[in-house]
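Asker: here's my sequence, what's the structure:
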Amino acid sequence: QAELQDIRPLRIGILNIMPLGEQYEFNILHPLGLSVLQLEPVWIRLESHHYKSWPENHVQDVYVTYEEATRDQHLDGLILTGAPVETIHFDEVHYWREISEILHDARESIPSTLGLCWAGFAMAYMEGIDKFNYDRKLFGVFELENLDLSHPITGELDDVFWCPQSRHAGLADDVMESAKEAGILKLLAYGKDPGYTIFATSDDRFIAHTGHPEYNATRLAFEAKRDLDDPEVEPPENFDFDNPKNRWRSHRNNFFMQWIRYCYLSISTSDMSNGESLRNRGRVDLEPEILE
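Answerer: Presented below is the predicted three-dimensional model:
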């Protein structure tokens, strides 16, 4: 039917910097594939990062650079995955300059960019909000409260839902609330231990989820078993890795479907028919002023 109507698929860029990223790909593709809309996933790699835990041929054969992904056609949405660098200051992450330049361009030219886990922190940082490191890793499956049933991303989510968290850093509640009062952020979901986990920039061009809604139970169980000998990591809360059960599947599916729908609705009919880019929006400062 889409071919008869001459509707092109949505081009969704996926900038994957996860460890063992080839195994991780299905975690992203599965919820995206549930959308009724046709999608074309575009796998993107960083030029400044060495994918040491990946099969080298896979990176070269399947992935393209951001410049290559956007050279001839624009992206209708962009997903930036997490990375195990949340305890390192952004300026000390060896690929931060490239990430910040990509986010800068995405803010101007892509309808919506979704940041997961560390990428959500990166989005907050570009808005002037820095993360802080935990004494202990936040690990397990945690309950979150939906704070905005009128927002296009969270409007169809449950009032309360569960989501995996696997991170060593967070965002201070008072700083996030000050950013909301200043009109910098929209706060969309909150949990007692995870804090403000889902939020958006004021223009909704950046959507951040500092959890891992995309994880399946197998991925979370793998991380739990991997960290068994790490004295700094306690066993996951609300999750039995010997008998893993997925209690966040509906949240995962609804969250990604709502985001894809938002990308689609952000594109006008003329954009969908002729592939023209959106108008440039406000620029993002690559060296933001950090809020206190």
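Asker: contacts and neighbour counts: CA atoms only from here.
Answerer: OK.
Asker: all the helices of the stretch 51-200 of the chain, residue numbers only.
Answerer: Ranges of helices within the stretch 51-200 of the chain are 56-62, 66-71, 96-109, 118-126, 173-181, based on DSSP state H, counting those that start in this stretch.
Asker: quick check: which of those helices is nearest to residue 258?
Answerer: helix 118-126 (17.5 Å; Cα to Cα).
Asker: out of the helices of the stretch 51-200 of the chain, deepest packed?
Answerer: helix 118-126 (a mean of 24; mean count of other Cα atoms under 10 Å).
Asker: so which elements touch that one?
Answerer: strand 113-116, strand 206-209 (3 or more Cα pairs under 8 Å, 6 or more residues apart in numbering; DSSP states H and E).
Asker: about what we covered before: using TSV, lay out the helices of the stretch 51-200 of the chain together with distance to residue 157.
Answerer: Output for the helices of the stretch 51-200 of the chain, formatted as TSV (distance: least, Cα to Cα, whole Å):
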stretch	distance to residue 157
helix 56-62	33
helix 66-71	31
helix 96-109	25
helix 118-126	19
helix 173-181	21
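Asker: any chance of the helices and strands packed on helix 118-126 in CSV, plus mean neighbour count?
Answerer: Listed next are the helices and strands packed on helix 118-126 as CSV, based on neighbours: other Cα atoms under 10 Å:
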stretch, mean neighbour count
strand 113-116, 25
strand 206-209, 25
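Asker: format those as TSV; extra columns: distance to residue 91.
Answerer: Compiled in TSV, those are given as follows (distance: least, Cα to Cα, whole Å):
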stretch	distance to residue 91
strand 113-116	18
strand 206-209	20
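Asker: next, the second sequence, to be compared with the first:
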Amino acid sequence: MITFAVDIKILVKKMPLNLPDKLPAIELLKEENIFVIDNSRASQQDIRPLKIVILNLMPIKITTETDLIRLLSNTPLQLEVLFMKLKSHTSKNTPIEHMMTFYEDFENMKNEKYDGMIITGAPVEQMDYQDVTYWDEITEIFDWARTHVTSTLYICWAAQAGLYHYYGVPKYPLDKKMFGVFNHTPENLLNPIFRGFDDVFYVPHSRHTEIRREDILKVPELEILSESDEAGVYLVMGRNGREFFVTGHSEYSPLTLDEEYKRDLAKGLDIQIPCNYYRDNNPDNEPLVRWRGHANLLFANWLNYFVYQETPFNIDDIK
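Answerer: Here you go, the predicted model:
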């Protein structure tokens, strides 16, 4: 249990997220009245921040940074957010100046320990794992996280890859893309990750592959926490909360599925309208956003119950 001798009123008032100076997400989120601070201001606060590292594998990195920071900001905890990149892969869709300014190679971070880690999805899900050019490096990071991070959140492809690497859980191709917003149910509302959840909640999905319930049930170390009748397994927990595998995209902004749909149409791909997303299922209409409440609770509960309350005060004691 980690405790800080700090007046909770001060924490709630400030709701600080400690981010690298001049990160584009800072100005974008200030426009949404989300309070973030840069390193300069954070250094004046006498609180040990939780160190959260994000391995961002998504092609449009600035968008993903902003989506994740938006959700991480919904807590009175002070967080120091850092960004990790792979040495074996060069991003083609993000300016090299941005990567050099805000991201560090895993090689330069692997001697540090972190309270929490988020590993995003990646546009490689239709490839065999061993055919992914950075498979060796990312599996090294997976193994490193087990001894250097209190709790890790694996999203979409990273969730599938982590389940395969650690537990041998296979993925399967889908006949058509799982694309849209689907309702889900919690398996055990007493699990702290569901604190404040309703009996039914919504999550966006955007993937060509799936993992299956029967394979996960063969692994006693894993617990299925949430499923969807349409989208299948959504949330799986390992090692009593030190690992969470999330197959959907609760972090998506309201327009992300719209942008993906129009991008694929422009490429001439055979893409269906995202299910349960546009009002009246008409792509000429605005999206109906039904997942923000769940998304904020998911990240806040993860940070509170599985990072903040489990990490040692001395970060070097993480094992």
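Asker: TM value for the aligned chains?
Answerer: Overlay of the two chains. TM-score (TM-score structural alignment, normalised by the length of the first structure): 0.88; 271 aligned residues with a Cα RMSD of 1.8 Å.
Asker: residue 13 of the first structure: which of the helices of the stretch 51-200 of the first structure is closest?
Answerer: Residue 13 of the first structure lies closest to helix 66-71 among the helices of the stretch 51-200 of the first structure, at 7.6 Å (Cα to Cα).
Asker: residue in the first structure matching residue 247 of the second structure?
Answerer: Matched across to the first structure, residue 247 of the second structure falls on residue 210, judged by TM-score structural alignment.
Asker: isn't residue 77 of the second structure right up against residue 47?
Answerer: No: in terms of Cα atoms under 8 Å, residue 77 of the second structure does not count as a neighbour of residue 47; the distance is 9.5 Å.
Asker: neighbour count winner among these two?
Answerer: residue 77 (23 against 15; other Cα atoms under 10 Å).
Asker: how close does that one get to residue 11 of the second structure?
Answerer: Using Cα to Cα, to the nearest Å, residue 77 of the second structure is found at 7 Å from residue 11 of the second structure.
Asker: do the same with residue 290 of the second structure
Answerer: 29 Å.
Asker: more crowded one of these two?
Answerer: Shown here are residue 290 of the second structure and residue 11; by other Cα under 10 Å, residue 290 has more neighbours (18 against 15).
Asker: excluding its backbone neighbours, what's nearest that one?
Answerer: Among residues not flanking residue 290 of the second structure along the chain, residue 202 sits closest, at 6.1 Å (Cα to Cα, 6 or more residues apart in numbering).
Asker: now do the same contact list for the one you found.
Answerer: 181-184, 290-291, 294 (Cα atoms under 8 Å, 6 or more residues apart in numbering).
Asker: between these, which is closest to residue 168 of the second structure?
Answerer: residue 184 (24.9 Å).
Asker: next, count neighbours for the corresponding residue of the first structure for residue 303 of the second structure.
Answerer: Under the alignment (TM-score structural alignment), residue 303 of the second structure maps onto residue 260 of the first structure. Using other Cα under 10 Å, residue 260 of the first structure has 23 other residues around it.
Asker: what of residue 259 of the second structure?
Answerer: 11.
Asker: equivalent range in the first structure for the strand ranked longest in the second structure?
Answerer: Using DSSP state E to assign secondary structure, the strand with the most residues in the second structure is strand 172-186. Under TM-score structural alignment, strand 172-186 of the second structure corresponds to residues 132-146 of the first structure.
Asker: so which of the helices and strands packed on helix 118-126 of the first structure is nearest residue 226 of the first structure?
Answerer: It is, among these and with distance given as Cα to Cα, strand 113-116, at 20.9 Å.
Asker: whereabouts in the second structure does that closest one align?
Answerer: Here strand 113-116 of the first structure aligns to the second structure at residues 152-155, judged by TM-score structural alignment.
Asker: so how far is that stretch off the chain centroid?
Answerer: 6 Å (Cα atoms, centre = their mean, to the nearest Å).
Asker: repeat for stretch 249-266 of the second structure
Answerer: 16 Å.
Asker: what separation do you get for residue 109 of the second structure and residue 120 of the second structure?
Answerer: Taking Cα to Cα, one finds residue 109 of the second structure at 18 Å from residue 120 of the second structure.
Asker: then residue 54 of the second structure?
Answerer: 8 Å.
Asker: residue 110 of the second structure now?
Answerer: Taking Cα to Cα, one finds residue 110 of the second structure at 18 Å from residue 120 of the second structure.
Asker: what about the nearest residue to residue 208 of the second structure once chain neighbours are set aside, distance to residue 274 of the second structure?
Answerer: Leaving aside its chain neighbours, residue 208 of the second structure sits nearest to residue 177 (4.6 Å; criterion: Cα to Cα, 6+ apart). Distance, residue 177 of the second structure to residue 274 of the second structure, by Cα to Cα: 9 Å.
Asker: how about residue 240 of the second structure?
Answerer: 34 Å.
Asker: cool, residue 217 of the second structure as well?
Answerer: 30 Å.
Asker: next: residue 283 of the second structure.
Answerer: Counting by Cα to Cα, the gap from residue 283 of the second structure to residue 274 of the second structure is 9 Å.
Asker: between these two, who's got more neighbours?
Answerer: Using other Cα under 10 Å, the more surrounded residue of residue 283 of the second structure and residue 274 is residue 274, with 23 against 15.
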